[in-house]
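S.K.: attaching a predicted model along with its sequence, questions to come.
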Amino acid sequence: MLTRAHGTSTITETIYPRRDTHVAGQRAFGADITTDGPHIRVRGPVRLHPADVHGDDIRAATAHVIAALTAHGTSTIRGMHHLRRGYQRLLPTLAALGAHATLTTPENPHP
């Protein structure tokens, strides 16, 4: 969401040292995001574009879903199984809000 804000936003993580697993994926979407120890800096606004990314944990997968919703085009997010921990009905809820989201599995690659 900070990619939409004007200027530089800084997030400082003081509890968990690896709360930056989403950074590489966000860069793939076109985010101007950097890390420096516990600090994550996001410069904006930037226009995000579709990407093929992997969410390594629930926070990363959620950040990638939000980025995909703001990007114009079709994105692929792997690692969506992490979202089942806290967001079991995320895709139906997003669809009810007008998002075009499809869940595929390795056994069913075509929805």
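M.R.: Everything's here; your move.
S.K.: drop to CA atoms for contacts and neighbour counts, all remaining ones
M.R.: Noted.
S.K.: helices along this structure, start to end?
M.R.: 23-28, 58-70, 90-96 (DSSP state H).
S.K.: so what does the longest one touch, helix or strand wise?
M.R.: Spelled out, it's helix 58-70. Applying 3 or more C-alpha pairs under 8 Å, 6 or more residues apart in numbering; DSSP states H and E, we find helix 58-70 packed against helix 23-28, strand 76-78.
S.K.: all strands for this structure, in order.
M.R.: With strands called from DSSP state E, the chain shows them at 7-12, 32-36, 39-44, 52-54, 76-78.
S.K.: check it against this one:
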Amino acid sequence: MHRRTAAADAFLTQAPGVSRIEERIYTARDSHVRPLRDFSASVTSDGPAITVHGPSRLTATRVAGQDIRAVAALLIAALAAEGVLTIEGIYHLQRGYGTLLPTLSALGAELEVVQE
């Protein structure tokens, strides 16, 4: 097991096989798991550990991120998802990843930010 990050969980939805990652510092940091499941990802949370079965075919839906890590994870998953989707709480990214959306857009991601 490795130290868990929400972004890693999102990346692992596209990796073949079963991945199990454990958070050793903030064990209740799993607010991104339910929204990832809403994307049709095969992700489960069991205390400090998250198990991801991949790869998952992610589909568009409307999800909400509760903090900066969750929103970053959902954005990563959204890049791999099919269809048009909505992420609520995108304002959390401004706290630490203010240049992420313009950078992704410059790389070819089709993004539209609507003020919440």
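M.R.: Looks like it arrived, so ask away. The model shown is predicted, which means the values in this text are computed figures rather than measured ones.
S.K.: buried deepest among the helices and strands packed on helix 58-70 of the first structure, which one?
M.R.: Here the criterion is mean neighbour count by mean count of other C-alpha atoms under 10 Å, and of these the winner is helix 23-28, at a mean of 19.
S.K.: okay, and that one goes to which residues in the second structure?
M.R.: Counting by TM-score structural alignment, helix 23-28 of the first structure pairs with residues 33-38 of the second structure.
S.K.: mean deviation of that stretch from the first structure?
M.R.: By mean C-alpha distance after the TM-score superposition for the first structure, the fitted stretch 33-38 of the second structure averages 0.4 Å away from its aligned residues in the first structure.
S.K.: in JSON lines, list the helices and strands packed on helix 58-70 of the first structure along with distance to T3 of the first structure.
M.R.: Putting those into JSON lines (distance: least, C-alpha to C-alpha, whole Å) gives the following:
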{"stretch": "helix 23-28", "distance to T3 of the first structure": "9"}
{"stretch": "strand 76-78", "distance to T3 of the first structure": "18"}
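S.K.: which one of the ones you listed lies closest to D52 of the first structure?
M.R.: Nearest to D52 of the first structure among those is strand 76-78; the distance by C-alpha to C-alpha comes to 4.6 Å.
S.K.: and that closest one, which stretch of the second structure?
M.R.: The aligned range for strand 76-78 of the first structure is 86-88, by TM-score structural alignment.
S.K.: that stretch vs the first structure, average distance?
M.R.: Mean deviation for stretch 86-88 of the second structure: 0.3 Å (mean C-alpha distance after the TM-score superposition for the first structure).
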